[in-house]
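[1] just coords:
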């Protein structure tokens, strides 16, 4: 079952093979070259990101919709394989992880500091303040140590 009442679509695909848009093809593309050419031109004008505009079956169209499939370099439906993250993306992710950990630790220290201040425990306040300074220095060093891999 196609889940659609048409047999064909004219779809645009970007350079990575991802579908960027589709138009219903309510006729048999194998039997009407003029209508097909006009529909492809319309698709090209509508889907500016499309590197390729092609006819796809309704069954393939449904697979493209899931995002799990793309148009392969050979023009055939192929399973999508996510690209490896770039060195910059890996670096950004590592820095974001460090920042999240720092923010969480900072919030915990703030709570502990408030409790110590309310209790009038000056030794605990001084220790927490020193721990915060040490943590901030360690965080800065860790962020500076993150390099593109």
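    All right, it came through fine. Note that the coordinates shown come from a computational prediction; the quantities given were computed from them, not determined experimentally.

[2] CA only for contacts and neighbour counts going forward, please
    Noted.

[3] the chain: helices as residue ranges?
    When assigned using DSSP state H, the helices of the chain occupy the ranges 33-46, 58-66, 87-119, 122-145.

[4] contact partners of stretch 141-149?
    With CA atoms under 8 Å, 6 or more residues apart in numbering as the contact definition, stretch 141-149 has outside contacts at 87-88, 90-91, 94-95, 98.

[5] filter those to the buried ones?
    Under a neighbour-count criterion of 16 or more other CA atoms under 10 Å, the subset of the contacts of stretch 141-149 counted as buried comprises 90-91, 94-95, 98.

[6] in JSON lines, list those along with distance to residue 65.
    Converted to JSON lines, those look like this (distance: CA to CA, whole Å):
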{"residue": "90", "distance to residue 65": "28"}
{"residue": "91", "distance to residue 65": "32"}
{"residue": "94", "distance to residue 65": "32"}
{"residue": "95", "distance to residue 65": "34"}
{"residue": "98", "distance to residue 65": "36"}
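
[7] number of residues surrounding residue 20?
    Using other CA atoms under 10 Å, residue 20 is surrounded by 18 other residues.

[8] buried stuff in stretch 129-145?
    So, applying 16+ other CA under 10 Å, buried residues of stretch 129-145: 132, 139, 143.

[9] stretch 2-11 too?
    Judged by neighbour count (16+ other CA under 10 Å), stretch 2-11 contains these buried residues: 7-11.

[10] for those residues, give me CSV that also has distance to residue 40.
    Putting those into CSV (distance: CA to CA, whole Å) gives the following:
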residue, distance to residue 40
7, 16
8, 12
9, 10
10, 7
11, 8
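
[11] one more to weigh against that first structure:
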């Protein structure tokens, strides 16, 4: 599926197999007269990005798979394989759930703070006391939900 006029690329991959840098290889790497050029090109790939673990010459078809089909380099075979995202860790799941809880409470907390400023500016002590009580209840409910996450 060579959809370009380039036949070969030099590519650098990180430890998880993601392509991090690519340069055109404008000669046939199978010809032995290009061995020095290939070594220099691969050294250039490695020097371009600090996270390059593997640098190699790839075909245009493989390049297409890496750029258009969401593939990564398989460490065992060196070939493109579909990327499968890792399962989220327990910490990531907890952080995501905490973000959902925060998104639920943040608008209400912001509204109460804005209301408190208005109550203070107008000198309405009764309204200030009501807002403080409502704020304390809201923060307690928020903290209860967050604590429930850490207890799971």
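    Now that the structure is in, tell me what you want to look at. Just so it is clear, the structure is predicted and the values come from calculations on it, not from any experiment.

[12] residue 15 of structure 1 is nearest to which of the helices of structure 1?
    helix 33-46 (13.8 Å; CA to CA).

[13] how big's the offset between the closest one and structure 2?
    If you overlay the two and look at helix 33-46 of structure 1, the average distance to its match in structure 2 is 1.6 Å (mean CA distance after the TM-score superposition for structure 1).

[14] by contact count, what packs against that helix?
    The contact analysis (3 or more CA pairs under 8 Å, 6 or more residues apart in numbering; DSSP states H and E) places helix 33-46 of structure 1 against strand 8-13, strand 19-25, strand 52-57.

[15] which bit of structure 2 covers stretch 95-104 of structure 1?
    For stretch 95-104 of structure 1, the aligned range in structure 2 is residues 98-107, judged by TM-score structural alignment.

[16] ok, average deviation of the matching stretch from structure 1?
    Compared with structure 1 after fitting, stretch 98-107 of structure 2 has a mean deviation of 1.1 Å; criterion: mean CA distance after the TM-score superposition for structure 1.

[17] only the buried residues of that stretch, if you could.
    Burial within stretch 98-107 of structure 2, assessed by neighbour count using 16+ other CA under 10 Å, is assigned to 98, 101-102.

[18] what residue in structure 1 is the furthest from its centre?
    Within structure 1, the residue lying farthest from the chain centre (CA atoms, centre = their mean) is residue 120, at 49.1 Å.

[19] look up how far residue 78 of structure 1 lies from that residue.
    As for residue 120 of structure 1, its distance to residue 78 of structure 1 is 66 Å (criterion: CA to CA, to the nearest Å).

[20] what of residue 115 of structure 1?
    Residue 115 of structure 1 sits at a distance of 58 Å from residue 78 of structure 1 (criterion: CA to CA).

[21] likewise residue 25 of structure 1?
    From residue 25 of structure 1 to residue 78 of structure 1 the distance is 22 Å (CA to CA).

[22] could you check which residue of structure 1 pairs with residue 78 of structure 2?
    Structural correspondence for residue 78 of structure 2 with respect to structure 1 (TM-score structural alignment): residue 75.

[23] with residue 89 of structure 2 instead?
    Looks like residue 89 of structure 2 aligns to residue 86 there (TM-score structural alignment).

[24] look at its match and say how many residues are nearby.
    Residue neighbour count, defined by other CA under 10 Å, stands at 11 for residue 86 of structure 1.

[25] ok, it to residue 104 of structure 1 distance?
    27 Å.

[26] just residue 128 of structure 1 next, same as before
    As it turns out, when the distance is counted by CA to CA, residue 128 of structure 1 lies 15 Å from residue 104 of structure 1.

[27] what's the neighbour count on residue 45 of structure 2?
    Around residue 45 of structure 2 there are 23 other residues, counting by other CA under 10 Å.

[28] no further queries at this time; thank you.
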